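Colleague: just coords:
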């Protein structure tokens, strides 16, 4: 079970969170609330004796990780660089013989995981995803392999689907377009694989919150904090009348940001907003019309145009 990373202050809802690793505390920089005071340190545990003079002072190994094919617990018979440290020919022959058998006895699943998890790390790094999401995706992929869900599908599409599922579970907004760009797989294929894997593994995914996409979209469009806040307010109004139900979260979020930019005189074209959100201009246009009509924002938009 993964403990969710704290994203905002429970007192003032600020996202300006500071994590003091030495004290094990999570603190809100705005109001000073100590949100958490028992953080787990996943780093090495060190010995510290007076007679220790250099050398390896680690008292434990590295933490286990689902992103390593052996969970971080396996051993390997040396590396190629170790060959040059050996003195006699007899020792070198023995080294290569042991290394060869170590590779031979690896199972097909282990070999699959070794390649797949390297690809997972690459895609995760491209998308700048946190370690917690990477670990969750690795666990999902392992379960998929163990249940034989990878057969008949490309390894890359299952990796992308697992990462997308992990992002959704951790409320880290990433679009299928972004996932497709990072993995080189068509977004439709990622979507199909994501739905298949989550269904077969019984993974529950909460509906995406459109407001989670606002900060990234606003940053890419270089919009002010006021416009960003207004777009979140528009989304809350839309949610109250169930206008967000049954609509893609990225499309409705982008449209809300487009409306807010018009109201605050920071006009961006529908093409610019669509490109950032990874949706079509038609989607922006349709959602925009729905928002200003149902939320009665036509006057506010017209008023901003007159002021300008």
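Modeller: Great, that's in hand. Note that the structure is predicted; figures quoted are calculated from it, not measured.
Colleague: C-alpha from now on. contacts and neighbour counts both.
Modeller: Fine.
Colleague: quick one: stretch 243-261 to chain centroid distance?
Modeller: From the chain centre to the centre of stretch 243-261 is a distance of 21 Å (C-alpha atoms, centre = their mean, to the nearest Å).
Colleague: now residue 142: how far from residue 201?
Modeller: Per C-alpha to C-alpha, to the nearest Å, residue 142 is found 11 Å from residue 201.
Colleague: When these two are compared, which one has more neighbours?
Modeller: Neighbour count, other C-alpha atoms under 10 Å: between residue 142 and residue 201, residue 142 has more, with 23 against 13.
Colleague: Quick one: list the elements packing against whichever strand or helix holds the more buried one.
Modeller: Element membership for residue 142 (DSSP states H and E) is helix 131-146. For helix 131-146, the packing partners by 3 or more C-alpha pairs under 8 Å, 6 or more residues apart in numbering; DSSP states H and E come out as helix 108-127, helix 155-169, helix 187-201.
Colleague: Show me the strands in the stretch 1-150 of the chain, by range?
Modeller: Secondary structure of the stretch 1-150 of the chain by DSSP state E, counting those that start in this stretch: the strands cover 17-20, 25-28, 34-36.
Colleague: hold the first one in mind and look at this next one:
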């Protein structure tokens, strides 16, 4: 279980040697791992570890085509490794006998496995709807298995909210952070409040803070959203990097500065990410993006971005210097002056 997930995660979290991004698509026909951004083939002759489909007929050369899946991938989270078989019907077979055999097989199946298989199927649907990587799906399945076995907090709770919280947790852990609003858009049966409550309970009961670090799970960092937001706004890869550096300068995660309180501490990570996009998009020579487009992509109100920008503006030159000085002080002076703030 661990080796499979680690290998899969490493495959998709490596950086493209050409553009530096980590957004890949796998061409199963040719066995290539291709960068979505620049088209470079990062890996070749990759082994396809998915399940395979085969087509069988009831008779040799007959027209009764019956496509069947031949063996699912091994799933170590299930008691039988996911290698169970199913009794199916065919022409000329007593259907009453088949139903009796299927009923007997259902009775002998492990109840836990049936519940897990159903949950994993729903997790797969959520991840597919959100276009998440397979690493996120696998991590969500692991967390759900742990919660199912150990966490009392998910008992008698809405299954939709539990699965949404588990996927949210897996997104955080794998560095593919998504907002509660994005999760709710795919799982409308669950509310943001309900998902957040279950998420915190699962993290506490499974002791994930101790295992993975408090900072990673207490709240996502704006850094996690920069590449996705800026990519959706057709900004440049180097601007992705500047955005990430500026968010880390705004909210350091290590060292004594990590505990220093600033006016923007406690703000929503997506709001801070949107403000950073707004700053970079208004610097001379950078990709200009209108504020309404930024707000629509980040899911943040214009007033929220303007408020955080007003708080950051007096400190911006020092922050940009700390972030690698990707803009000169003269460039920063060309930025819009927020209301009630005079140029320093």
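Modeller: Received, thanks. Remember, predicted model here, so these are calculated numbers, not experimental data.
Colleague: List the buried residues of whichever strand or helix holds residue 304 of the second structure.
Modeller: For residue 304 of the second structure, the enclosing helix or strand under DSSP H and E is helix 302-312. Neighbour-count burial for helix 302-312 of the second structure flags 302, 304, 305, 306, 308, 309, 310, 311, 312 (criterion: 16 or more other C-alpha atoms under 10 Å).
Colleague: Name the next helix or strand following that helix along the chain.
Modeller: By DSSP H and E, the next helix or strand past helix 302-312 of the second structure is helix 316-322.
Colleague: From the contact counts, what lies against that following helix?
Modeller: Contacts defined by 3+ C-alpha pairs under 8 Å, 6+ apart place helix 316-322 of the second structure against helix 237-250, helix 329-333.
Colleague: Find the one among these with the highest mean neighbour count.
Modeller: With neighbours defined as mean count of other C-alpha atoms under 10 Å, these peak in mean count at helix 237-250, which reaches a mean of 21.
Colleague: What lies in contact with that one?
Modeller: 19-21, 222-223, 226-227, 230-231, 272-273, 276-277, 280, 286, 319-320, 322-324, 326 (C-alpha atoms under 8 Å, 6 or more residues apart in numbering).
Colleague: Quick one, which of those residues are buried?
Modeller: Using 16+ other C-alpha under 10 Å as the burial test, those include 21, 222-223, 226-227, 230, 272-273, 276-277, 280, 319-320, 323, 326 as buried.
Colleague: Give me the distance between the residue located most distally from the centre of the second structure and residue 98 of the second structure.
Modeller: Distance from the centre of the second structure peaks at residue 92, with 48.2 Å (C-alpha atoms, centre = their mean). From residue 92 of the second structure across to residue 98 of the second structure, the span is 11 Å (C-alpha to C-alpha).
Colleague: any idea how far the aligned residue in the first structure for the residue farthest from the centre of the second structure lies from residue 103 of the first structure?
Modeller: Using TM-score structural alignment as the criterion, residue 92 of the second structure maps onto residue 86 of the first structure. Per C-alpha to C-alpha, residue 86 of the first structure is found 20 Å from residue 103 of the first structure.
Colleague: Residue 15 of the second structure - nearest residue in space that isn't next to it in sequence?
Modeller: Excluding its sequence neighbours, the residue lying closest to residue 15 of the second structure (C-alpha to C-alpha, 6 or more residues apart in numbering) is residue 22, at 4.8 Å.
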